[in-house]
Every structure is written in structure tokens, then in C-alpha cells.
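[1] I would like to see how this sequence folds:
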Amino acid sequence: MRYAVYFTPEADHPLTLAAADWLGRNAFSGIDGALQPVGDFSQEERAELTADPRRYGFHATLKAPFALADGVSERALIERFRDFCATNAAFDIPSTTIARIGPFFALVPAELHPPLQAFAASVVETFDEFRAPLGEADIARRRPERLNEAQRAYLTRWGYPYVMEEFRFHMTLTGPVPEEQAQAMNAVLELRFSDFIRRPLRISGLALFMEPERGAPFIVHDWQPLAAA
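    This is a model prediction of the structure:
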């Protein structure tokens, strides 16, 4: 069993519902939805191109998935999670956009937002005491040979390479998209998420996600509003 601290809007938020409809799965309910052809993409292509983010559920990673350290209970993790949410204020990302990050597409801030960077770093630091050290197989899966020096150091220290100044907030919407399909996918996503881009995104709460067993779909185990959300 693994846990993760992610940002996702509340269960009934229009963005949560739109993303669940796009991915074909709702991480709050665990219910799969039917995927239909969209744009230039067949039902099968859409299912294949959204398979990776469908398993994880719509989210932005703050504290990457981790197993509990020896002697640490789920109850202690939940208590710390709820305390953190109750004592940290909600805030806005000023504007978002659809962007291609390497081979995949995501909803991202239009510009780097320092308060978001600081908040993400505080999540990483706060919950690290609950994390079991990575095993050799976990480290190998991150392909450290492809990481830069800072990312390799963060992988060792924090269990995830993309933290601190290497952190880039993103809410993944696809897996790898072939180059020849990238333009069409961008157009589809711009249309599907037109109600949510080029406007503020409220960081109103956090979710504690759980992976019941390795490879299983992640589910929202607990969602809490941030202070004054």
C-alpha cells in the first residue's frame, strides 16, 4: 500500500468532473466512465493515450507516492494531513494553460508562481517523516541516469526528483502522445478544458490518495479544505 499527497479540487468541483469525464475515471468514487471518440481520436486511441493518468486519478503531485515508514500508522498520517490542511491557507494560481511537457499534456500554471513553489516544498518537507526509504527497484524505475545532478540528489533525499526548484506543478491529462498527434491532442484539450484555462485555479484543499496495492488505481482516501478555502 502506498499513499500520496496531491492537489485536486473537491469531488463536486466542475474541473474534477470535467477531468474525470476526460480520463474515464473518477478518483473520488473509483467509478470508471465510458470513453467515446473525440476529435481525430478513436475510442481505442483515447483510452490508450489516457491510460497512465487514469490510473493515478486527476491530480498534481506534491508528495509523490510512498510506503509508510516502519512504526508509522495510517492514523498518524491522516492526523498530520488534516492538521496541515487546517493550518495552511488556500490561495490562487493566477492563470492556467494547457501545455505539453515532454511527450504528455497537462494543465499547468501560465507562469511560475512563487507561492505555489513554496507551498509544494512545505508539503514535501512536512510528510517526509512518514515515508519509507526507496528500495533499489524504486530508484531504478526513476532512471537516475537520465536525471540531472540536483534531481538525483533530491531522489535520494526526498524520494522524488522533481521537488524544490525542480518542481513544476502539472495536472496530467495524457500519457505519451506521438509527435504526429500532438497538435490534434492540444486542440482537443484546449476545447475540452476551455472553461478552466486562462483564469485562476484555486488551491482550495488537498487530497490524500491511496494505492491499495502496487499497480492498482489510486483512490482519494481523504480530502480536506485548506484554511479559509
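
[2] CA atoms for contacts and neighbours, from now on please.
    Fine.

[3] could you pull out the strands for this structure?
    With DSSP state E as the criterion, the chain has strands at 2-7, 60-66, 91-93, 96-101, 104-109, 171-172, 201-203, 205-211, 219-225.

[4] and this one, so I can compare the two:
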Amino acid sequence: MTGFPRYAIYFAAGPNSPLSRFGAELLGYDAYSGDEVSFPQDALRVAPDWRDVTADPRKYGFHATLKAPMALISGRTETELMAACAAFAGKARPRPVIPPIVDSISGFIAVIPAEPVEALQQLAADCVRDFDSFRPALTAEDRARRKPEKLSERQRDYLDRWGYPYVMEEFRFHMTLTGRLDAKRRGPILEMLRARFAALRIETLEIDRIALFKQDDAKARFRNIGEWMLAR
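    This is a model prediction of the structure:
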């Protein structure tokens, strides 16, 4: 069984950024402050059950995953993980810049890049590798929870090697806004979210930091407990 607390390395856009406020309002939760946030009226008009629509991503806060949630292996500490985050961020590397759009991905709606960005794929791969020493071995129960029979051969290999199937070539940057929706419901919700996002006028998004999120127990939401700007 997955242990707690759990930690994840994410991208989050900064506590006062328009993008973070956009995500917090739609999810009803600010992962920086830990506060509940009122849903916007246009979301409630298009989906009166908006709380249910956003229940899954609300638990994690508005983010993009770089290293998937993990407990810490015995002998490693939160303080050491924070030091590793600082060291990782301190290594000079290109800061990825993406053209962000709102679109459907695997049945849910998210902020995603309009086109692949190699520097972003590399950043995510570096996170997977560099923080893997903090991750305990995957248990049989956790492996089964990922439904390996539904994964591709490469995804199963990545699950067994890295504890998560959607890494390396399988990685897709996404900042999730809804749970999975059937096609009939997805259309009007996607239209509303695209209109809200367009109002932000974000033509490009620099992936300029990593953040450490923590989940204290199975009932808790993830909370941002630190972030580090990426050196250029």
C-alpha cells in the first residue's frame, strides 16, 4: 500500500500569477495557501455539478507533473528532498517555453503545449531520473492499481523502472482542469474553458521553476511546500 506522506515534483506557475489564479478558481482550491476558492459563475452555468467535474484534479492542486507522487524511501527525509530540489534547480539548463492552449487529452481537459517542446521533454526526463533515489520500490499492489494490462509494453517497462508509466517518450505536459468527461459533456465545457483562458492573453508560458507538493495522508489534498526557480 502506498505510504504517506507523499511528495511530487510539479510545475506550478507562481502564487500570484494569472495562470495559477485561473486554475485555483476552476478547481476550487489554491495549493499555495491551502484555501478553498469559489467557483466562477460561468463554470457553474455550463455545469451545475462543477464540484464533481473537478473533484479529481482538485485533490492534486493546479499543476503539471514532472515527477509523479511518491512516498520517501526509508532513510530519506523531506529536508533532503528539498535540498535535492534546490540542487536540481541550480543546474543551468534551457528554460522551456511553450505556447499554451486548452484542449482535451485522454478524455479530460487541460492546459497543454500547442506543439512539442524538446527542452520540456528533457526537463521532465531529468526530474524522473534525478529524484528517483527518493522513491521506494513499486509494490505489487501499487503496480496492480496502474492496471498494467491496459498499458503498452513500453509503458509497462517504464512503470517497472520508474514507478510511473507516463515518463520519457510517454510524457505529456498537462495542467489538468477537469476529470474525464464523455464527448457530449466535454464540448460545452471545453468551449467555456477556452474562452476563460483566452481572456488571460498568455501567448507563451515559460517553465521557470519546480515546486515540491506534499500530501499528508490519503484524505488530504496536495499542498505546495516549496518552489525553486530554474537556473539559466
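
[5] Could you dump the strands of the first structure into TSV and include distance to R75 of the first structure?
    What follows is these, written out as TSV (distance: least, C-alpha to C-alpha, whole Å):
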stretch	distance to R75 of the first structure
strand 2-7	12
strand 60-66	15
strand 91-93	27
strand 96-101	35
strand 104-109	32
strand 171-172	28
strand 201-203	25
strand 205-211	12
strand 219-225	12
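
[6] can you put these in a markdown table and add mean neighbour count and distance to N186 of the first structure?
    Shown next, in a markdown table, are the strands of the first structure (neighbours: other C-alpha atoms under 10 Å; distance: least, C-alpha to C-alpha, whole Å):
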| stretch | mean neighbour count | distance to N186 of the first structure |
| --- | --- | --- |
| strand 2-7 | 23 | 23 |
| strand 60-66 | 23 | 19 |
| strand 91-93 | 17 | 21 |
| strand 96-101 | 19 | 7 |
| strand 104-109 | 22 | 8 |
| strand 171-172 | 24 | 13 |
| strand 201-203 | 17 | 20 |
| strand 205-211 | 24 | 27 |
| strand 219-225 | 19 | 27 |
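
[7] My read is that D32 of the first structure contacts G24, right?
    Yes: using C-alpha atoms under 8 Å, D32 of the first structure makes contact with G24 at a distance of 5.6 Å.

[8] Quick check on these two: which one has the bigger neighbour count.
    G24 (23 against 14; other C-alpha atoms under 10 Å).

[9] Give me the aligned partner of the more buried one over in the second structure.
    Matched by TM-score structural alignment, G24 of the first structure corresponds to G28 in the second structure.

[10] tilt between the longest helix seen in the second structure and strand 108-113?
    Of all the segments of type helix in the second structure, defined by DSSP state H, the longest one is helix 183-198. In terms of direction (axes from the mean of the first three to the mean of the last three C-alpha atoms, to 10 degrees), helix 183-198 of the second structure departs from strand 108-113 by 40 degrees.

[11] Distance of the counterpart of L49 of the first structure in the second structure relative to P5 of the second structure?
    Residue pairing (TM-score structural alignment): L49 of the first structure is matched to V53 of the second structure. According to C-alpha to C-alpha, to the nearest Å, V53 of the second structure stands 26 Å off from P5 of the second structure.

[12] Could you do M175 of the second structure as well?
    22 Å.

[13] Relative to L77 of the first structure, how far out is the residue of the first structure most remote from its centre?
    Most distant residue from the mean C-alpha position of the first structure: G71, 27.0 Å away (C-alpha atoms, centre = their mean). Distance of G71 of the first structure to L77 of the first structure, given as C-alpha to C-alpha: 11 Å.

[14] got the contact list for the residue nearest the centre of the first structure?
    Residue closest to the mean C-alpha point of the first structure, counted by C-alpha atoms, centre = their mean, is A60 at 2.6 Å. Taking C-alpha atoms under 8 Å, 6 or more residues apart in numbering as the criterion, A60 of the first structure is in contact with Y6, F7, T8, F169, H170, M171, T172.
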